[in-house]
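Enquirer: Just to be clear, the model below is a prediction. Sequence and coordinates:
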Amino acid sequence: MDFDMRALPKASRYKILGSCVTPRPIAWVTSLSVDGVANAAPYSFFNVLGDDPPTIALGLLAHAELRLKDTAANIRARGEFVVNLVDEAHAEAMNLTCIDAPPEIDEFVLAGLEPAASVAVAPPRIASAPVSFECRSLHLIETGPRQIAVIAEVLHAHIRDEFVLDAENHYIDSPGMRLIARLHGSGWYSRQSATFQMKRPVWGRLRGRE
C-alpha cells in the first residue's frame, strides 16, 4: 500500500515514521534556559552524522501547545546541550521526563537525577548516565512550523569507567551498557538482548571468487 505523506494528517505521518524507523536510539537531552533552569527531555529522532568533526543530529518536533519545545528554545538561545544515553536502569526516570511540564520545572529535581558539571558547555549532564556527549550546535534548520533539526558537534564525551574496556585503544563495552531504544507506537521500547554479527565484505576478496 502507498501513502501520500503530503496528504496525511500530522498524527498519521508520525505513526508511519515511528513504526517503520526502528529501533531508534534515545537522546536524553539536558539543557539550560536563559534563566538558568535545567531541563531534561528524551528524543528518539536522533543519530550520529560523522566523525570529523564528531557530529550528531537531533530532530525536535513542535510542542503540542503550538510553541517550541523547551529543549529547542534552550538550544536556540544558548547553542549548547548534552546528549545523555539511556540504559535500562534509567528507563523510568527517562520516561518521567517525557512529562508535559511547564518551562520553569527542573526535570532533574522532578526525576531525582543528580546533575554533574560539564567540561566544555554550560548545561549539566546526568551524572549516572552511561554516556554523555557535550554538544555545541553547528546548524539549526527549521524543517516545519516550530519543528527544528539540530546538527551539533560533540566536544566532550563522558563514559562511565566500567564500560571502558581499553582506554588507550578506546574499546567500549557497548553490550554492557544495556542501552534501550524506542520502537513503534506509544510507550514501546527495546533492549539490546538479541544481536547478531555479519562481517563487512571486501571487494578484492569478492572479486577473487570469480
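Expert: Structure's in. What do you need? Numbers count the residues shown, from 1 in each chain.
Enquirer: CA only for contacts and neighbour counts going forward, please
Expert: Fine.
Enquirer: so what's the closest residue to residue 119 other than its chain neighbours up against?
Expert: Leaving out its chain neighbours, the residue that sits closest to residue 119 by C-alpha to C-alpha, 6 or more residues apart in numbering is residue 156, at 7.2 Å. Contact analysis of residue 156 by C-alpha atoms under 8 Å, 6 or more residues apart in numbering lists 119, 120, 133, 134, 135.
Enquirer: Out of those residues, flag the one nearest to residue 191.
Expert: Set against residue 191, the nearest of those by C-alpha to C-alpha is residue 133 (21.2 Å).
Enquirer: Distance check, that closest one against residue 11.
Expert: Going from residue 133 to residue 11 by C-alpha to C-alpha, to the nearest Å gives 31 Å.
Enquirer: before we move on, what about residue 58?
Expert: 20 Å.
Enquirer: ok, those two, which is more surrounded?
Expert: Using other C-alpha atoms under 10 Å as the criterion, residue 58 and residue 11 rank with residue 58 on top: 23 against 8.
Enquirer: May I ask you to confirm that the more buried one is in contact with residue 149?
Expert: Yes: at 5.7 Å, residue 58 counts as touching residue 149 under the criterion of C-alpha atoms under 8 Å.
Enquirer: The nearest residue to residue 140 once chain neighbours are set aside: what secondary structure?
Expert: Residue nearest to residue 140 in three dimensions, not counting chain neighbours: residue 150, with 4.8 Å by C-alpha to C-alpha, 6+ apart. Assigned by DSSP: H, G, I helix; E, B strand; the rest coil, the conformation of residue 150 is strand.
Enquirer: next, the one to line up against it:
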Amino acid sequence: MTNHTHFDFAKLTERERYKILIGTVIPRPIALVTTVSKEGQPNAGPFSFFNVLTHDPAIVAIGVENYADMRFKDTARNIRETGEFTVHICDNALVDQMEVCAIKFGPEVNEMEEAGLSTVPGQMVRSPRILAAPAALECRRHTTLQVGPAREIILGEVVGVFVRSDAVNSSNLHIDQQMMDAVGRMGGHTYARTRDQFDIKTLTPDEWAAQTAIPRPTIVSG
C-alpha cells in the first residue's frame, strides 16, 4: 500500500501552498495571452493557471496574480479596460519566445516585438494574434472573480478560434493532437511535451457489466 503525506493548507504559507499545487496539478496547459491597452499598446504574457471550463457557453479561465502593492498586471488591467483578450496555445516551437513574454517588462514594452513574434490584428477582438501559435482563442471577458487582494480569476467567453490548417479537419472538426505539439507546465521551471500519448475509451455501463461479469461454473449432471 502506498503511503501519503497530508498537508493542512491552513498551516502552510502562501508560497508553500503554491509549491504543492504547481507540483501536483500537472501538466497544466499554458495560455499565451495577448491584449491591448485602452491606448492601443499591445501586451503578451503566459499563464499556466489556465483551462477551458465549459463549451456551452464556451468559457476559459485564467488565474492572474497581480502585484502585492495592488497594481494590476498589464494583462489584467487591459482586459478590465477593453474586455477582450486572445489565448494562444503554446507549442514546443514557441517555448523560447513564450519565455521572453514572461519577462516583467514595463507596460510600454511590446513583448511580442522583443520575442520576435509576428502578429496580425485580431478578427473578432482587438488583441493581436500570434501567427506561429497552433491555435488562438479570441475571447471577450465574461466575469472577473476577485479571490484575494492580488489574485483574480478571469473568465472569458470564446467567440472565435483560429487553428492551423494542417492540424484540423474542417469537415469533421477533428484536431490532430500530434500536429498541435502543445507543451504543458510542470512544477518549478519544468515543462512537458505532449507527443507521448495513449487512448482510452470510456465504457458504457453495459460494456462494463459484460467485461466484469463473473462466469458461472458449468454444472454437469451425473
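Expert: Yes, it's here. Bear in mind the structure is a predicted one, so any value in this text is a computation, not a measurement.
Enquirer: What is the neighbour count of the aligned partner of the residue nearest to residue 140 of the first structure in the second structure?
Expert: Under the alignment (TM-score structural alignment), residue 150 of the first structure maps onto residue 154 of the second structure. Burial of residue 154 of the second structure is recorded as 21 neighbouring residues (other C-alpha under 10 Å).
Enquirer: on that earlier part again, quick one: which of the contacts of residue 156 of the first structure hold up in the second structure? List them.
Expert: Retained in the second structure (both residues aligned by TM-score structural alignment, their matches' C-alpha atoms under 8 Å) from the contacts of residue 156 of the first structure: 120, 133, 134, 135.
Enquirer: Secondary structure and distance to residue 66 of the first structure added to these, as TSV?
Expert: Listed next are those as TSV, based on DSSP: H, G, I helix; E, B strand; the rest coil; distance: C-alpha to C-alpha, whole Å:
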residue	secondary structure	distance to residue 66 of the first structure
120	coil	32
133	strand	29
134	strand	28
135	strand	26
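Enquirer: and the residues you listed as a markdown table, adding neighbour count and distance to residue 38 of the first structure?
Expert: Below are these laid out as a markdown table (neighbours: other C-alpha atoms under 10 Å; distance: C-alpha to C-alpha, whole Å):
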| residue | neighbour count | distance to residue 38 of the first structure |
| --- | --- | --- |
| 120 | 14 | 17 |
| 133 | 22 | 16 |
| 134 | 26 | 15 |
| 135 | 25 | 16 |
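Enquirer: Among these, which pair sits farthest apart?
Expert: The widest separation within these (C-alpha to C-alpha) is 10.2 Å, between 120 and 133.
Enquirer: Secondary structure element holding the residue nearest to residue 119 of the first structure?
Expert: strand 147-159 (DSSP states H and E).
Enquirer: What helices and strands are in contact with the helix or strand just after that strand?
Expert: Remark: after strand 147-159 of the first structure, the chain's next helix or strand is strand 164-166, criterion DSSP H and E. If contacts are counted by 3 or more C-alpha pairs under 8 Å, 6 or more residues apart in numbering; DSSP states H and E, strand 164-166 of the first structure sits against strand 171-172.
Enquirer: Give the aligned range of the strand it packs on in the second structure.
Expert: Using TM-score structural alignment, strand 171-172 of the first structure pairs with 174-175 in the second structure.
Enquirer: how about residue 188 of the first structure, what's its match in the second structure?
Expert: So, by TM-score structural alignment, residue 188 of the first structure is matched to residue 190.
Enquirer: ok, average deviation of the longest helix seen in the second structure from the first structure?
Expert: Using DSSP state H to define each element, the second structure has its longest helix at helix 14-24. On superposition with the first structure, the mean distance recorded for helix 14-24 of the second structure (mean C-alpha distance after the TM-score superposition for the first structure) is 0.8 Å.
Enquirer: What span of the first structure is that helix aligned with?
Expert: So helix 14-24 of the second structure is aligned with residues 10-20, judged by TM-score structural alignment.
Enquirer: residues of that stretch that come out buried?
Expert: 13, 18 (16 or more other C-alpha atoms under 10 Å).
Enquirer: What separation is there between the residue nearest the centre of the first structure and residue 182 of the first structure?
Expert: Most central in the first structure under C-alpha atoms, centre = their mean is residue 27, positioned 1.6 Å from the mean C-alpha point. Using C-alpha to C-alpha, residue 27 of the first structure is found at 10 Å from residue 182 of the first structure.
Enquirer: Find the residues that touch each one of those two.
Expert: Going by C-alpha under 8 Å, 6+ apart, residues that sit against residue 27 of the first structure and also against residue 182 are residue 44.
Enquirer: ok, which stretches of the second structure are strands?
Expert: 28-29, 31-36, 42-47, 50-55, 58-65, 84-89, 119-120, 129-130, 135-148, 151-163, 183-185, 191-193 (DSSP state E).
Enquirer: Where in the first structure does the fourth one fall?
Expert: I take that to be strand 50-55 of the second structure. Strand 50-55 of the second structure covers residues 46-51 of the first structure once aligned (TM-score structural alignment).
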